[in-house]
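S.K.: sharing a model prediction with you, sequence too.
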Amino acid sequence: MSDIPQERRVLTAIPGPKSVELQARRTAAVAAGVGSTLPVFTARAGGGIIEDVDGNRLIDFGSGIAVTSVGASAEAVVRRASAQLADFTHTCFMVTPYEGYVEVCERLAELTPGDHAKKSALFNSGAEAVENAVKIARAYTKRTAVVVFDHGYHGRTNLTMALTSKNMPYKQGFGPFAPEVYRVPVAYGYRWPTGPENAGAEASAQAIDEITKQIGAENVAAIIIEPVLGEGGFIEPAKGFLPAIARFAKDNGIVFVADEIQSGFCRTGQWFACEDEGIVPDLITTAKGIAGGLPLSAVTGRAEIMDAAHSGGLGGTYGGNPVACAGALGAIETMRELDLNARARRIEEVMKGRLEEMRAKLPNGAVIGDVRGRGAMIAIELVKPGTKDPDAAATAALAKACHAEGLLVLTCGTYGNVLRFLPPLVIGEDLLNEGLDILERAFATL
């Protein structure tokens, strides 16, 4: 654990004068297309705290977008990565391999769902993992079509932009996109026309009908879905939806890919979110929480599918970098030793309880249309009172009010009206409750 005091401290305006000065340098040197949620410049981070260059300490409800689940300076990650740095930083696994890469693949085979023989390939980013999952599925099935879902997010490369649902800011002006990508409905319970109780059965039937009639199941290489949709608004597909889609894939020789890049590695209170309904994917893509903040991603799956690509067909210069692999082994060690699945479930208990209280008692509580999520992947969807009309302006105002008080929160959602909470799984319960106090006060000012 970091030696940063686990206490919120606001000494200046947020951002403070040193951050403002650095922001001016950034504006001159960094491309405008690279955004930031909050322009405070980090000096150090750990546990549930981010300390900025002005000495302010912010409560972290973002974890670098679900990356620093074990904290931003976890002892085992720092220890293992530092030791690896001293030995060598790179040889390229495709030139002369090393044990760390193999060991990460062994851990992934143990941890991912299913008792079948599994293999992995390691990459740098979530988008790379998804793109390589498509390559592998196409090589295995000798088919080309890929099916994705409304509200899904899969990355920023050309292919993964095509897979991603939301146009702005991810796709606008960047086309044309890769072909043979088809989008079908997802069981978004809160917004399903006949209600959440019908969403699972109706949405899966509708999706399967569209695949069958518009694409042809025999043409589909892969169906890709986030078991909890991340950027699209922390949407948990209604019960029954995922099992129905997985059965359809199996019955039709389609590779079922679970994109667990945001939801994996204890984030939802299980090692992987697809375990909630007993889904055993053919391939699973991981990144974010895998390596305690170091850039690493993976595709893990059935050995016979993973072996379908020819030798040399998968890889990349930095894929499975030895320092990142060491970090991953440290992160997994931390998750096991601290039982971070149990920590995530406790965070859900605290957060959902408090958020439901806010919805019930605040005079403007009607603006919270939905409280949802699992583990430490929790969200509220904000709507105009008395309606389900998305209220992106209120969401932005709430986030801004939280930031000013030293609480880092993130927004998301296809309509920009979801406030998402991704605290580090190692956050202290006192900080968790203090962050929720700040949020409650922010609602009072709305």
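M.R.: Everything's here; your move. Residues are numbered from 1 along each chain as shown.
S.K.: hey, let's count contacts and neighbours off CA atoms from now on
M.R.: Noted.
S.K.: distance of Arg374 relative to Leu242?
M.R.: 16 Å (Cα to Cα, to the nearest Å).
S.K.: quick check, Leu159 in a helix?
M.R.: Yes. Leu159: assigned to a helix according to DSSP: H, G, I helix; E, B strand; the rest coil.
S.K.: against Ile49, how distant is it?
M.R.: Between Leu159 and Ile49 the computed distance is 36 Å (Cα to Cα).
S.K.: and those two? Which one has more around it.
M.R.: Higher neighbour count among Leu159 and Ile49: Ile49, with 32 against 20, using other Cα atoms under 10 Å.
S.K.: was I right to think that one contacts Leu58?
M.R.: Yes. In this structure Ile49 lies within contact range of Leu58 using Cα atoms under 8 Å: 5.6 Å.
S.K.: which residue ranges of the stretch 51-200 of the chain form strands?
M.R.: When assigned using DSSP state E, counting those that start in this stretch, the strands of the stretch 51-200 of the chain occupy the ranges 57-60, 118-123, 145-149, 181-184.
S.K.: another structure for you, compare them:
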Amino acid sequence: MVLVNSNYKFNIDYASNFKDDFESSYSINESELKLKMKYYLDEKHTFNYGINSKFYMVSPGKIYPSNRESLIEELSIPKERGLETAFYFEDSFEISDKFLLNAGLRYSFYTAFGPASVNTYEENAPKNDETITGSEIFKSGEVIKTYGGPEVRISGRYFLTPTFSTKVSYNNTYQYIHTLSNNTTAAPTDTYRLSGSFIKPQRAAQYALGFFKNLANNVYEISLEGYYKTSENLLDYKVGADLFLNENIETEVLQGEGKAYGAELLLKKRTGNLNGYIGYTYSRSFIKLAGGFPAETVNNGEFFPTNFDKPHDLSAVLNYKLTQRFSFSANFVYQTGRPVTYPIGKYNFNNAEYVLYSDRNQFRIPDYYRLDLSFNVEGNHKIEKFAHSFWNISVYNVLGRNNPYSVFFVTDNGEVKAYQSSIFSIPIPTITYNFRF
């Protein structure tokens, strides 16, 4: 039996020369109870089964003035609470020395609880502030909405030779906690929401196939894996949505159909003074938002790239042991820039000027790449010590690449100007002294 609690909190402290200094934060608290059991039926079958229950408490966000002179008004979005409980059973079946099969079933239940005030809306009308007809009050512990369903997992591995194998798998999942990100602002503005009256659980089904080959007495390993994934109730947002500290978030979000696919080629060197890996992944991710009203349809109801669509991903890690005491390592990462929506023009309507934007995610921010280097100096191994120590000298982002986190736009005197925000855009050296007992 395992009892786990985690608490995550994100905070922004904004200061300026004007009277708009503020602090903003959101948090996620999860408490989980796990009961795991294992039963060996015979040399062919091993059963794993159990139950786990997780309680979510999400604070979607709050803002408050950071000093007495600030004109910012305090605002807090009510907390959300939910309980996910699941039973699972899994059989690891060794059909033969060459063929291994793993099959399992997990059934999850989810309940959203009060206290909460849930809006009601006009029937056969889009959800917005104008179509709110009232609200329904739920007391503490009162059930707001329930969801649930089966999650199937099956995988098989077959050894064609002692050093060459293939693996195939299928699984489907339910997700009851959701992330909403607005990456067109100057700072990260993620918000988390639980499934409830208006936000359904995200469902996904994934198929995968892989080939694995060991070479030179298992010194090298090369693998090729591909996958195809379909999703339901993927969460995104309306055109011009306001996600920041919005109590009526259901008026701004949409849920649609998703599809994703990709392949990864990976080469590893496991042993020797020189070891590491290099991997390349090609992947695509798309979403379709086709609601029953024009305000709930994006890009004419056709598939378009999601915010996570980064077709090319190259990563490499190199470790080299110079001597018994001195070693060197390097890490390189390259990714295609994520999709973004840009303003492409202006137009006038009723004597007012408006900005015209491109289709959702039609453009991309600049590509991301980063090189990190480190050097380790071990203690003297010839002398027996109670604690072994070593120095690590590292430089993060050696090339000083100004990788953009977000690209955002500001209208200044009728002119739309583009800006980008970056995190750690200069080389960052660190020196650490470590002990190992």
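M.R.: That came through fine. Being a predicted model, the structure only gives us computed values, none of them experimental.
S.K.: could I get the TM-score for this pair?
M.R.: TM-score for the superposed pair, counting by TM-score structural alignment, normalised by the length of structure 2: 0.23. Supporting figures: 188 aligned residues with a Cα RMSD of 8.1 Å.
S.K.: tally of neighbours for Ser283 of structure 2?
M.R.: The tally of other residues near Ser283 of structure 2 (other Cα under 10 Å) stands at 19.
S.K.: now it: closest residue in space, sequence neighbours ignored.
M.R.: Residue nearest to Ser283 of structure 2 in three dimensions, not counting chain neighbours: Gly262, with 3.8 Å by Cα to Cα, 6 or more residues apart in numbering.
S.K.: cool, Leu355 of structure 1 as well?
M.R.: When the adjacent residues along the chain are set aside, Leu355 of structure 1 lies closest to Val371, with 7.0 Å between them (Cα to Cα, 6+ apart).
S.K.: in which helix or strand would I find the one you found?
M.R.: Secondary structure here is read from DSSP states H and E; on that basis Val371 of structure 1 sits in strand 368-374.
S.K.: for that strand, name the packing helices and strands.
M.R.: Counting contacts by 3 or more Cα pairs under 8 Å, 6 or more residues apart in numbering; DSSP states H and E, the secondary-structure elements packed against strand 368-374 of structure 1 are helix 340-361, strand 377-382.
S.K.: from Leu408 of structure 1, how far out is Ser63 of structure 1?
M.R.: Computed as Cα to Cα, the Ser63 of structure 1 to Leu408 of structure 1 distance reads 9 Å.
S.K.: compare these two and say which is more crowded by neighbours.
M.R.: Ser63 (30 against 24).
S.K.: so what touches the helix or strand where Asp236 of structure 2 lies?
M.R.: In the assignment (DSSP H and E), Asp236 of structure 2 maps to strand 220-237. Outside of strand 220-237 of structure 2, the residues within contact range by Cα atoms under 8 Å, 6 or more residues apart in numbering are 178, 180, 200-215, 252-270, 287.
S.K.: what subset of the residues you listed is buried?
M.R.: If you count burial by 16 or more other Cα atoms under 10 Å, the buried members of the contacts of strand 220-237 of structure 2 come out as 178, 180, 200-214, 252-269, 287.
S.K.: now, which of the residues you listed lie within helices?
M.R.: Among those, no residue falls in helices (DSSP state H).
S.K.: check which helix or strand the closest residue to Asn119 of structure 2 other than its chain neighbours maps to.
M.R.: Residue nearest to Asn119 of structure 2 in three dimensions, not counting chain neighbours: Ser135, with 4.1 Å by Cα to Cα, 6+ apart. Assignment of secondary structure by DSSP H and E places Ser135 of structure 2 within strand 132-138.
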